[in-house]
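Colleague: Build me a model from this:
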Amino acid sequence: MIDALTDAWRLAVGTLTAVPVRPPRRVDRRTAAAAMVLAPLAAVPLGAVVVAVLLAGDALDLPLLVTALLAIAALVAGNRAFHLDGLSDTVDGLAASHDRERSLAVMKTGTSGPAGTAAVVLVLGVQAAALAVLVGTWRAAVLAGVAVCASRAALAVCCARGVPAARADGLGVTYTSTVPRAVVAAAWAALAVVLAAVGVLADMAWWRGPVAIGSALVVVLVLVRHTTRRFGGVTGDVFGAAVELALAALLVALA
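Modeller: Sure, this is the predicted structure:
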């Protein structure tokens, strides 16, 4: 049991962050499911980096938007732009054609088209603009860091049982349909409680945190449903898009 959790932790940290860890000894569907559930905890180093940048920018009296952009840049570097690549490919696939095979082929090329590039610019802009509102106090900075971690719960939704993989030979074979829906619901409910508590610490109404979590969950569910209808399931790219959109929704709701 301990070995399995260790493998899941290593898989989550090694995949979702640039933090160097030893590779897991075994990666199977059970390990992948646990890794996706642990994703918010694995992202704690990324959340801590965002908090540090926000506090440093405030201490140096930098413009709010500059501080927010620097925090987003640090976050992108901290995950090797992994999720942004997925966002770009997903939007390119959706914009390419209504034909499933054509869309999947476009997503697999790895190049960014105009639709994908525009999506990345717009989503990063929304994240930075919303994050700028949370610059000023250490409590608000901590709230932003928690939001970063919470956004990774989008991965559990993408891997919920009943959500198919778009490709039989892609990332989805190992990860998709592995996480029980009850576990997904419990994870998001726990995050709602955590964000409510941290929001109160940051002098916000207690309900702001749960509303932010609910907003992010709706965005992710819409994405998963739409991509499943268009692609026949989800892909690794959709995972990345879900994380970036969840973070944007969380920050906007908190701002």
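Colleague: drop to CA atoms for contacts and neighbour counts, all remaining ones
Modeller: Noted.
Colleague: A strand includes residue 21, no?
Modeller: No. If the criterion is DSSP: H, G, I helix; E, B strand; the rest coil, then residue 21 is coil and not within a strand.
Colleague: Please tell me how far it sits from residue 42.
Modeller: With distances taken as C-alpha to C-alpha, to the nearest Å, residue 21 is found 11 Å from residue 42.
Colleague: okay, those two: which has more neighbours?
Modeller: Taking neighbours as other C-alpha atoms under 10 Å, residue 21 and residue 42 compare with residue 42 leading, 24 against 14.
Colleague: One more sequence to fold, the one below, so I can look at both together:
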Amino acid sequence: MRGLALALSWLTVLPVRAVPLGSALDPRTAAAAIRWAPVVGGLIGGGTGAVVLGLTAAGVPPLVGGLLAAGAAALATRGMHLDGLADTADGLGCYGPPERALTVMREGGAGPFAVVTLLVVVGTQAAALAALATAPVATLLAAAGLSGAVGRAGFAWCARRGVPAARPGGLGSTVAGSQPVWVAVAWWAVLACAAAFAVPGRWLGPLAVGLAAVLVVGLSWHTRRRFGGMTGDVLGAASELGGTAALVVLATG
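Modeller: Take a look at the predicted model:
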């Protein structure tokens, strides 16, 4: 269970201590945390849906409630995934060799590509959550939870064996190449099956999972080609891209 504890520590603001003070991080525990990430994502997604539900029940307009819920999700994750998305967007948007892109990402400032990407992604999440606010409670919570789990399932694909770290140090180098290919595929298959029963319209849930998987596979291919490998920022980008895509599909039902 240390892998789950580490996933909670890494991916949420919960005060979970997975590694004793002064101890080095065990690579096997880090790899296990990546495999547990969809479970943590499902909890965060379900909590996001609950925020939308509570706000709209209190009379808050659905779009405002969706935006506030998206903000709450960012707070629950320390904004880590959005930060990774922003840095990845700036890295992909700059010219020059991989070293130049990695330097832009490491500088941490938000360039125009990052700003536009964040506006589009967070705005899309808010609008999708607003659309789901009128759905039955079970549907809203299932869709939000599924999108959170699907987003984090992409971690395993980005950190699959054969994909090196783009640079030394950081989360990327800790988990790069740590996951067998079947881990991500298994998570996507399990989530697609669960979605077929949890979301009205048996085709809609699997479609959401399938679209998220395709986008993450494309992102991983492109970032490996552009950066020379994967980074922790790519994990954040995969989470936001896959989760947002799933949420949009589920909101259209």
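Colleague: Helix or strand for the aligned residue in structure 1 for residue 75 of structure 2, just tell me which one.
Modeller: Counting by TM-score structural alignment, residue 75 of structure 2 lines up with residue 77 in structure 1. Counting by DSSP states H and E, the element that carries residue 77 of structure 1 is helix 64-78.
Colleague: Next, the angle helix 64-78 makes with the helix or strand just after that helix.
Modeller: Sequence order places helix 82-96 as the next helix or strand after helix 64-78 of structure 1, per DSSP H and E. For helix 82-96 of structure 1 against helix 64-78, the angle by axes from the mean of the first three to the mean of the last three C-alpha atoms, to 10 degrees is 90 degrees.
Colleague: residues of helix 82-96 of structure 1 that come out buried?
Modeller: By neighbour count with 16 or more other C-alpha atoms under 10 Å, helix 82-96 of structure 1 contains the buried residues 82-94, 96.
Colleague: thinking again about what came up before, got any residues that touch both of residue 21 and residue 42 of structure 1?
Modeller: Counting by C-alpha atoms under 8 Å, 6 or more residues apart in numbering, the common neighbours of residue 21 of structure 1 and residue 42 are residue 13.
Colleague: The match of residue 75 of structure 2: neighbour count?
Modeller: Neighbourhood size, residue 77 of structure 1 [other C-alpha under 10 Å]: 14.
Colleague: residues in contact with it?
Modeller: residue 18.
Colleague: re the thing from before, among the buried residues of helix 82-96 of structure 1, which one lies nearest to residue 215 of structure 1?
Modeller: residue 87 (18.5 Å; C-alpha to C-alpha).
Colleague: Spit out the contact partners of the closest one.
Modeller: Contacts for residue 87 of structure 1 (C-alpha under 8 Å, 6+ apart) come out as 116, 119, 120, 237, 238, 240, 241, 242, 244.
Colleague: how near is it to residue 141 of structure 1?
Modeller: Between residue 87 of structure 1 and residue 141 of structure 1 the distance is 25 Å, computed by C-alpha to C-alpha.
Colleague: Next: residue 252 of structure 1.
Modeller: For residue 252 of structure 1, the distance to residue 141 of structure 1 equals 15 Å [C-alpha to C-alpha].
Colleague: more neighbours, those two?
Modeller: A count of neighbours by other C-alpha under 10 Å puts residue 141 above the other of residue 252 of structure 1 and residue 141, at 25 against 19.
Colleague: So the more buried one versus residue 112 of structure 1, what's the distance?
Modeller: Going from residue 141 of structure 1 to residue 112 of structure 1 by C-alpha to C-alpha gives 32 Å.
Colleague: could you check the angle helix 62-76 makes with the helix ranked longest in structure 2?
Modeller: Longest helix in structure 2, counting residues (DSSP state H): helix 27-57. On the basis of the same axes, to 10 degrees, helix 27-57 of structure 2 is oriented at 150 degrees to helix 62-76.
Colleague: doesn't residue 47 make contact with residue 149 of structure 1?
Modeller: Yes. Assessed by C-alpha atoms under 8 Å, residue 149 of structure 1 is found in contact with residue 47 at 6.0 Å.
Colleague: And these two? Which one has more around it.
Modeller: Each of residue 149 of structure 1 and residue 47 has its neighbours counted (other C-alpha under 10 Å); residue 47 has more, 25 against 22.
Colleague: Compute the distance between the residue mapped onto the more buried one from structure 2 and residue 216 of structure 2, please.
Modeller: Taking TM-score structural alignment, residue 47 of structure 1 has residue 45 as its aligned residue in structure 2. Separation of residue 45 of structure 2 from residue 216 of structure 2 (C-alpha to C-alpha) stands at 18 Å.
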